[in-house]
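> have a look; sequence and predicted model below, questions after that.
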Amino acid sequence: MRASMWATAGLCAGLMMGTVQAAPRETRIPDAALQTAAQLREKALESELGYRITESLTTEVGPRLAGSEADARAVKWAEAKFRELGYDKVWLEPVTFPKWERRSESAQVLGANAQPLTVSALGGSPGGTVEAEVVRFADLAALEAAPASSLAGKIAFVDYEMKRARDGSGYGPGSRVRSRGPSTAIGKGAIGFLMRSAGTDSHRNPHTGITRFDEGLMPIPSAALSVPDAQQLTRLLALRPQRVRLSIDAGWNGTATSHNVIGEITGRSKPKEVVVIGGHLDSWDLGTGAVDDGAGIGITMAAGALIGQLPKPPARTVRVIAYANEEQGLHGGKAYAEKHAGDLTRHQIAAESDFGAGRIYAFATSAPEHAKAAEAQIAQALAPLGIEHTPGKGGPGPDLGPFVEKGMAWANLRQDGTDYFDLHHTPDDTFDKIDPQAVAQNVAAYAVFAYLAAAAEGDFGSAPTAAAPAK
């Protein structure tokens, strides 16, 4: 009797423990939602809405340097566009950041081979004019290996050639030259910094982008040469030592406040739970910010609007965010993550379009095991668009990073970026480079993803990240 009693007690305890420790139930997407998504996909493919939104932003506002007058106009444009597209709720969230301004820049080779060089000041560069001998380095590692003080009174020139890749993987090494090169050069005694643009084109268009100076260093004028000008300077240096004059009128000027602009299509039965899609509203000032990231704004605004036109919305809310000042340090993404940290678990999953306007070719998420079946269902709905399911590959968009670090689930709809870095951060980033059919395919993919994620029965694993152990 007693043995039986203890066995029964043990069984009850085991059942109780099983209840406490039970794995989350499997996330699945209802058949009816999959049928609606198929109809939504076909409607999106026939729509020019994403293309026309991109046209509107890049034409009516143009370049949108964070903190500029045009940036403020872009915020008003986005707010009005959300309302025009029929979003149920539209609001602004302020984002404050240091303000950098570009006024002019120029560079010339001096002496026997005198000629102009086409340059663009790097974001964050100070103003100033320097004139000195140029010392060339093949890559960042070579600059890092230079002896201390070996560049005293000279201009460092890093001539790293960025590699073209469909997934944009060549940008990491190229952008590190921009982000780390100036501070490294200062540590060697340089008074100016030049780099071959982080780009894959052969046009005389320099690529700008943000740089940072290590704390305690006196910043130096820093600029990117167009690829042909970097090649020209390399050939000149092979002939004889060269002196260059670099003149920049730019710099930080106080702070500015822009806004994350947010629109929602309210969910039917779980309106406080959200699926997030979006892109960043700001751009650099050389082109009109079409591929970076006007297209991302057009794609995700259109996807949300098409979901809003359905006879019945999905269970959860679809939230579209036009993030502020991504280019100079993810300021909008960081502000959003801080403001909404308490609502982390209400964020079902998020995806960001910030890699141009090329066709999407792959899909993956961070979904845990209990949501893998739902991920596969979404992948199956995306397959007719030519999109491959690649579990475990890719990562979140840049503005999502700060919230993903806190535990938000993410999805990645990877675009073909083969020619993205021909245009990225250049004067050539203009609306004529946008392919309307490719944009329609993107809109279809984002609409299908957002709708199905919002209709899923179960979650995709958003949960607060465990605190790092004390050291």
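Nice, I can see it.
> rest of the way, CA atoms for contacts and neighbours
Fine.
> number of residues surrounding His207?
Residues lying near His207 (other C-alpha atoms under 10 Å) number 31.
> again but with Gly392, I slipped
With other C-alpha under 10 Å as criterion, Gly392 counts 11.
> surely it meets Pro368?
No: if you go by C-alpha atoms under 8 Å, Gly392 and Pro368 don't touch, sitting 10.5 Å apart.
> what packs against the helix or strand Ala74 falls within?
Here Ala74, judged by DSSP states H and E, is contained in helix 69-84. The contact analysis (3 or more C-alpha pairs under 8 Å, 6 or more residues apart in numbering; DSSP states H and E) places helix 69-84 against strand 89-109, strand 243-265.
> spit out the contact partners of Ile63.
Careful, residue 63 is Pro and not Ile. 70, 282-289 (C-alpha atoms under 8 Å, 6 or more residues apart in numbering).
> of these, which is the most crowded?
With neighbours taken as other C-alpha under 10 Å, the top of the contacts of Pro63 is Gly289, carrying 32 neighbours.
> roughly how far apart are the spatially closest residue to it that is not a sequence neighbour and Lys81?
Computed as C-alpha to C-alpha, 6 or more residues apart in numbering, the closest residue to Gly289 that is not its neighbour in sequence is Ser283, at 5.2 Å. Using C-alpha to C-alpha, to the nearest Å, we find Ser283 at a distance of 18 Å from Lys81.
> cool, and Glu55?
Applying C-alpha to C-alpha to Glu55 and Lys81 gives a distance of 12 Å.
> below is structure B, check it against A:
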Amino acid sequence: MQQLKRLTFGAVLSIVSVQLMATQAVITNDQKQTATQLMQTAIKSDLGMEIVTSLTTEIGPRLGGSEAEERARDWGVKLGESLGFDNARIEEFTMPFWDRGHLHISLSSPYQQELYGTALGGAAPTKEKINADVVYFRDIHALTEVKDNSLTGKIVFVDGDKMVKSQTGAGYGQANQRRRIGWQHAQRSGASALVVRSVGSDSHRFPHSGMMSKDGENWADIPVIAISNPDADHLRRLHNLGKPLAISLHSESKWKGEVSSGNVILDLIGSEKPEEIVLIGGHLDSWDLGTGAVDDGAGVAITTAAAALIAKLPKRPKRTIRVVMFGAEEVGLLGAFAYAKQHEANLHNHVLATESDFGAQTIWQLVSNVNPQATLLVDEIAKILSPLGIVRGGSDVVGGGPDIIPMAAKGVPTIRLNQNGRDYFDLHHTPDDTLDKIDPDELAQNIAAYAASIYLIADSDVDLKP
């Protein structure tokens, strides 16, 4: 796919001006001109890159509930104040804290070999070092058929297939089942531990972390480890040769009680309808293996920078623009659910919500879930965004992003600016999620799209509710 690089003002404006003559009255000429100027400014600006560089360098990894996430919240408030937001605050909530601790995992039969693995979120520690025979399962479906207490004292290994690289991230949901529910069947079988193939599309020896699902109110009582794709390939080849497999492991991951987390709220107060809120954001926390640049420092930078550019306009848009840096997303959308609960009485005034949380590559599609009249508005926004390489997608796509799910479930309208996720699951939840993976020009294209579209919605009188 051809990568979009810095557009000149003339290139953007000349293409947009041809389209504007046919644009319907849902967007005025002055609004179109302002949106075009925002796009041009964003394309030239380094603000987004400065924000994500600051977050990943000054704060580093930000596991939900950790001391580092607390420092990130303070960082977010200071950033908002420095960028001219009308208010900046933290809305706290409590959460259980899971800590990864130290892990050692190695092949012990048919020979000694270190494996590259990481504990999955919610996993239990080993009570003592485990050295046990491995029972191989080709995929999660095979494991679900295991009989209760039939594998006592064994280590279960669930293989699967490496994800295929895709612009949309297709295949993640299915592959993710071994990470989410595999432990329930391994524990039911009496196994001492579960090892799974990492959920990712890369061929590097970087294991992918991620949160498991609860079984009712219960978390795993056994250690659960994800190993890198090359190591999983190696175990498969040994199994296919009929070699007896054994693994040695010791894991210190465990729950450490209730702690405080929080959402950072940055507001640009609307000039005419301050009670109506257009919400954008990303999640502030990250997994602790890398520095969370792509997931989701980029999303925080994109949405904050877009709003900051709007803040510099001579006049605020009619509606309030709210940037939310959600806390504790990776460990269960905890900040998202806390926000929806804390603002439940005012969700009817949230006229739109959307999130950037799919990496830092270029946006290629705009989708929405709004009413028919508002769909015309989104259609016109898509025309204005088209010089950025963005096409109009579906008008009945529910979502808006992971942290938007609790609000969307309560009827808040959504759009989503879909990014090219071809590299996302190479980096997702791995030590390789670092700042060098972000292209400044691609990041700037994201900010341009958010700045223009969010400004146009915030300055509109159109009701968006489906």
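Looks like it arrived, so ask away. Note that the structure is predicted; figures quoted are calculated from it, not measured.
> sorry, back to before: and Glu55 and Lys81 of structure 1? Which one has more around it.
Shown here are Glu55 of structure 1 and Lys81; by other C-alpha under 10 Å, Glu55 has more neighbours (21 against 18).
> hang on, that one is in a strand, isn't it?
No: under DSSP: H, G, I helix; E, B strand; the rest coil, Glu55 of structure 1 sits outside any strand and is assigned helix.
> Gly282 of structure 2 maps to what in structure 1?
In structure 1, the residue matched to Gly282 of structure 2 (TM-score structural alignment) is Gly279.
> distance of that match relative to Ile210 of structure 1?
Distance of Gly279 of structure 1 to Ile210 of structure 1, given as C-alpha to C-alpha: 18 Å.
> have a look at the two and say which one is more surrounded.
Per other C-alpha under 10 Å, whichever of Gly279 of structure 1 and Ile210 has more neighbours is Gly279, with 31 against 17.
> before we move on, which element is that one in?
Gly279 of structure 1 is part of strand 270-280, with elements assigned from DSSP H and E.
> check the mean deviation of that strand from structure 2.
Taken over the aligned residues, the distance from strand 270-280 of structure 1 to structure 2 averages 0.6 Å (mean C-alpha distance after the TM-score superposition for structure 1).
> heading C-terminal from that strand, find the next helix or strand.
Counting by DSSP H and E, the next helix or strand C-terminal to strand 270-280 of structure 1 is helix 295-308.
> who's in contact with the following helix or strand past that following helix?
Where DSSP H and E defines the elements, the next helix or strand beyond helix 295-308 of structure 1 is strand 316-323. Contact partners of strand 316-323 of structure 1, identified using C-alpha under 8 Å, 6+ apart, comprise 78, 259-282, 297, 300-301, 304, 332-333, 399, 450-451, 454-455.
> helix/strand/coil for Asn205 of structure 1?
Asn205 of structure 1 ends up coil, using three-state DSSP.
> OK, contacts around the spatially closest residue to it that is not a sequence neighbour?
The shortest distance from Asn205 of structure 1 to any non-neighbouring residue, by C-alpha to C-alpha, 6+ apart, is to Ser226 (5.1 Å). Ser226 of structure 1 sits next to 118-119, 196-197, 203-207 when contact means C-alpha under 8 Å, 6+ apart.
> let's check: the centremost residue of structure 2 is which one?
The centroid of structure 2 falls nearest to Asp357 when counting by C-alpha atoms, centre = their mean (3.6 Å).
> structure 1: which residue goes with that one?
Under the alignment by TM-score structural alignment, Asp357 of structure 2 pairs with Asp354 in structure 1.
> would its match count as being in a strand?
No: under three-state DSSP, Asp354 of structure 1 sits outside any strand and is assigned coil.
> rewinding a little: which contacts among the contacts of Ser226 of structure 1 does structure 2 share?
Of the contacts of Ser226 of structure 1, the ones still in contact in structure 2 (both residues aligned by TM-score structural alignment, their matches' C-alpha atoms under 8 Å) are 118-119, 196-197, 203-207.
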